[in-house]
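Asks: Pasting the sequence and the predicted coordinates here, then a few questions.
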Amino acid sequence: MGLGGCIILIAAGAILSFATDWHMEGVNLDLVGVILMIVGLIGVVTFSSVARRRRVVVPPSTPVIEEERHHYHDGYGR
């Protein structure tokens, strides 16, 4: 779930909790709204931490200079 999905969950939860006065038998819509907002917030925090880790720029390391090794194949073993 991306950042947009998390924001939609928060918005839907806020609408259910604060903007509706529906009463359904067996379902507490205020509680469902709070649960959706909490899940959305957890998603935003998780998404932000993952995105922050991906943006970390590792400084370049010291280049390794390999020496050229000359291998003479004259037919004789050393």
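Replies: The structure has been received and is ready for your questions.

Asks: all contacts plus neighbour counts: C-alpha atoms, from now on.
Replies: OK.

Asks: Sort out which residues of the helix ranked longest in the chain are buried, please.
Replies: Longest helix in the chain by number of residues (criterion: DSSP state H): helix 29-54. By neighbour count on 16 or more other Cα atoms under 10 Å, the buried set for helix 29-54 is 29-30, 32-41, 43-44.

Asks: and the comparison structure, right after this:
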Amino acid sequence: MSLGLGIVLFVIGAILAFALNATVDWIDLQLVGYILMGAGFVVALLSLILMARRRRTVTTSRTAVDPASGEQVRRDETSTPDPY
């Protein structure tokens, strides 16, 4: 969702900055467009970083000898670290 939000902000900002030919006395629409494009780029970049970080997994493998039975016990754990 955040990647889509970044793209939408960037597109709306590009429309305001380059395609819209209207003037409003109390606000500079071209500047607002540039600000929205920058915000969209930052949101998209942060979402890509968080998605790449979320896909990383940690695998732990341990082998030990059970003292009661003398058997070798193997334990495997796979987990995904919390991205936040």
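Replies: Great, that's in hand. For clarity, every value in this text was computed on a predicted model and none was experimentally measured.

Asks: Tell me how the two chains score on TM-score.
Replies: The pair, once superposed, lands on a TM-score of 0.78 when counted by TM-score structural alignment, normalised by the length of structure 1; 69 aligned residues with a Cα RMSD of 1.6 Å.

Asks: Please tell me how far the equivalent of E25 of structure 1 over in structure 2 sits from V43 of structure 2.
Replies: Under the alignment (TM-score structural alignment), E25 of structure 1 pairs with D25 of structure 2. Separation of D25 of structure 2 from V43 of structure 2 (Cα to Cα, to the nearest Å): 29 Å.

Asks: likewise T59 of structure 2?
Replies: For T59 of structure 2, the distance to V43 of structure 2 (Cα to Cα) stands at 30 Å.

Asks: Repeat that for R62 of structure 2.
Replies: According to Cα to Cα, R62 of structure 2 and V43 of structure 2 sit 40 Å apart.

Asks: what's near enough to touch the residue nearest the centre of structure 2?
Replies: When Cα atoms, centre = their mean is applied to structure 2, the residue found nearest the centroid is S47 (1.9 Å). S47 of structure 2 makes contact with S2, L3 under the criterion Cα atoms under 8 Å, 6 or more residues apart in numbering.
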